[in-house]
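J.: Here you go, sequence then predicted model.
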Amino acid sequence: MKLENIRAIVTGAASGIGRQFALQLARSGASLVAVDIDSDGLRSLAREGQGAPGRLLTAQVDVTREDEVKAAVEDALAQLEGLDTLVNCAGILRDGLLVAPEEEWVRKLPTAQWKAVIDTNLTGPYLMAREVAAAMLRHRVRPGLIVNVSSVTSKGNPGQSNYSASKAGLDALTRTWGLELAPHGIRVAGIAPGLTDTPMLATMSSEQRERLLAQVPLGRVGTTEEIWLALEFIIRCDYFTARVIDIDGGATF
């Protein structure tokens, strides 16, 4: 696929990796709708993307709500006059140990905390991919592409049972959808960043960041520009599907 020709939806586009992806796609000449629940972040993104060769539109959408996802995909189809690419970047952290002993009781990970992460990080990509893939089949789009942004913590990380589970599930969906959709000319691929300089990283405690950084052989966090290079490769390489690329400085989680 050629970057300048794609018509895409990018979720989680108001900040971090999703924002970098949206801007780089627009600067490459692509047409896209940048989706996020953060309206202020989307307005900032739209200002930053002004003057890019591509077409950068924005839409405030909660990816955990089926009705909003369906409407967003239909709107994107109309505004872009077609749709051939989805990049699922939306994700949140709500870290906590499964259980932790206190002086007189045992603190447990709240179910609401578990559910919030699973809904955003796993159900959201499922809803978006389902609607976009259905639209591609309906309009006989070939080639098509779905990219899921996972994490190296899909392999497990203390204090992140909800986040790790959501990303492990996303990796499994990437493989499964890649196999299911290949006969229809739709590729599905994943990117698993390690520690990356984003607002999400800033929400971690300094102790947690230092512990994770100690496991990175290159000894530094990655940049969103470096993660973008993985997406650029996936878009351009039409023979890559049903696989997840680790971009993690050699991290050994």
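T.: Yep, that arrived.

J.: From now on I want contacts and neighbour counts done on CA atoms only, so please keep to that.
T.: Noted.

J.: Could you pull out the helices in the stretch 151-253 of the chain for me?
T.: Along the stretch 151-253 of the chain, counting by DSSP state H, counting those that start in this stretch, helices occupy 161-181, 199-202, 206-213, 224-236.

J.: Included below, for side-by-side comparison, is a second structure:
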Amino acid sequence: MTPLLQDKVAVVTGGAQGIGEAIARTFIDHGARVVIGDRDGAAAAATAAALGEGRAIGVACDVTDGEQVSSLIARAVEAFGALDVMVNNAGITRDATMRKMSEEQFDQVIDVHLRGSWLGTKHAAEAMRDGGRPGAIINMSSISGKVGFFGQTNYSAAKAGVVGLSKAAAKELARHGIRVNAIQPGLIATDMTRAMPEDIWETKLAEIPMGRAGSVDEIASVALFLASNLSSYMTGTVQEVTGGRLM
């Protein structure tokens, strides 16, 4: 069977670790060449080297800076000849109740998640149009953007905005053969989530009908589906990957 992303070129932001690294690895396993963008350029380069020489490169990129995002995508075209898939995955958290949250904490989260996804979508679409080939853009939302979580007015607002951005962009870009879809992960087992207090972890698990947290590879599998021709008639959709949590 031909790999699902044979000879495709992908960019994954926030790709040095966690969900982003899993997506990059899965894409490479299915025949793609991947540019990993991360604010930590050394970590991006190390991850790329671990994923396979000639199959991945790492580039330092602050996704809130339009010039850096444009340069990241240009690097993919320069290194591998095209851009077929863009995954806007970079993210941060600055959790606090609204009373205690500073304007800076609010702006930081909005900038990375929402502005970052907008810049990635905008510049990726330009590269795909210029290359004259169809493409897939995948924006990472969150279940927090669907229901809103205590202490996450910044994060919930940003992730809800990512959904609106994806739907609007999907309408604009469909005529160019570019599909735009979003993923909403639920509770995923990462170093960050496992560091939360045990009682909070157990409370969150109790909300999941499947009775467990998801893995980064389970998010990567959905990203693979959306990046490949298996989802060729899907655009503007939001895929919940939550184990049934908060249906």
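T.: Perfect, I can see it now. Bear in mind the structure is a predicted one, so any value in this text is a computation, not a measurement.

J.: quick one on the thing from earlier: hey, which of the helices of the stretch 151-253 of structure 1 is tucked in deepest?
T.: Stretch with highest mean neighbour count among the helices of the stretch 151-253 of structure 1: helix 161-181 (a mean of 21; mean count of other CA atoms under 10 Å).

J.: What range does that one cover in structure 2?
T.: Counting by TM-score structural alignment, helix 161-181 of structure 1 lines up with residues 153-173 of structure 2.

J.: mean deviation of the matching stretch from structure 1?
T.: Superposing on structure 1 places stretch 153-173 of structure 2 at an average distance of 0.7 Å from its equivalents, by mean CA distance after the TM-score superposition for structure 1.

J.: Among the helices of the stretch 151-253 of structure 1, which comes closest to residue 139 of structure 1?
T.: helix 161-181 (14.5 Å; CA to CA).

J.: Tell me the helices and strands packed up against the closest one.
T.: When contacts are defined as 3 or more CA pairs under 8 Å, 6 or more residues apart in numbering; DSSP states H and E, helix 161-181 of structure 1 packs onto helix 111-118, strand 144-149, strand 186-193.

J.: follow-up on the earlier one: tell me which of the helices of the stretch 151-253 of structure 1 lies nearest to residue 16 of structure 1.
T.: The nearest among these, by CA to CA, is helix 199-202 at 6.1 Å.

J.: now the closest one, how far from the centre of its chain.
T.: 15 Å (CA atoms, centre = their mean, to the nearest Å).

J.: mean offset of it relative to structure 2 (after superposition)
T.: Mean for helix 199-202 of structure 1 is 2.8 Å (mean CA distance after the TM-score superposition for structure 1).

J.: one step back: now tabulate the helices of the stretch 151-253 of structure 1 in TSV and tack on distance to residue 88 of structure 1.
T.: Formatted as TSV, the helices of the stretch 151-253 of structure 1 follow (distance: least, CA to CA, whole Å):
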stretch	distance to residue 88 of structure 1
helix 161-181	10
helix 199-202	16
helix 206-213	24
helix 224-236	11
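
J.: Would you format the helices and strands packed on helix 161-181 of structure 1 as JSON lines with distance to residue 200 of structure 1 and mean neighbour count included?
T.: Supplementary listing: these in JSON lines, determined by distance: least, CA to CA, whole Å; neighbours: other CA atoms under 10 Å:
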{"stretch": "helix 111-118", "distance to residue 200 of structure 1": "13", "mean neighbour count": "16"}
{"stretch": "strand 144-149", "distance to residue 200 of structure 1": "14", "mean neighbour count": "27"}
{"stretch": "strand 186-193", "distance to residue 200 of structure 1": "12", "mean neighbour count": "26"}
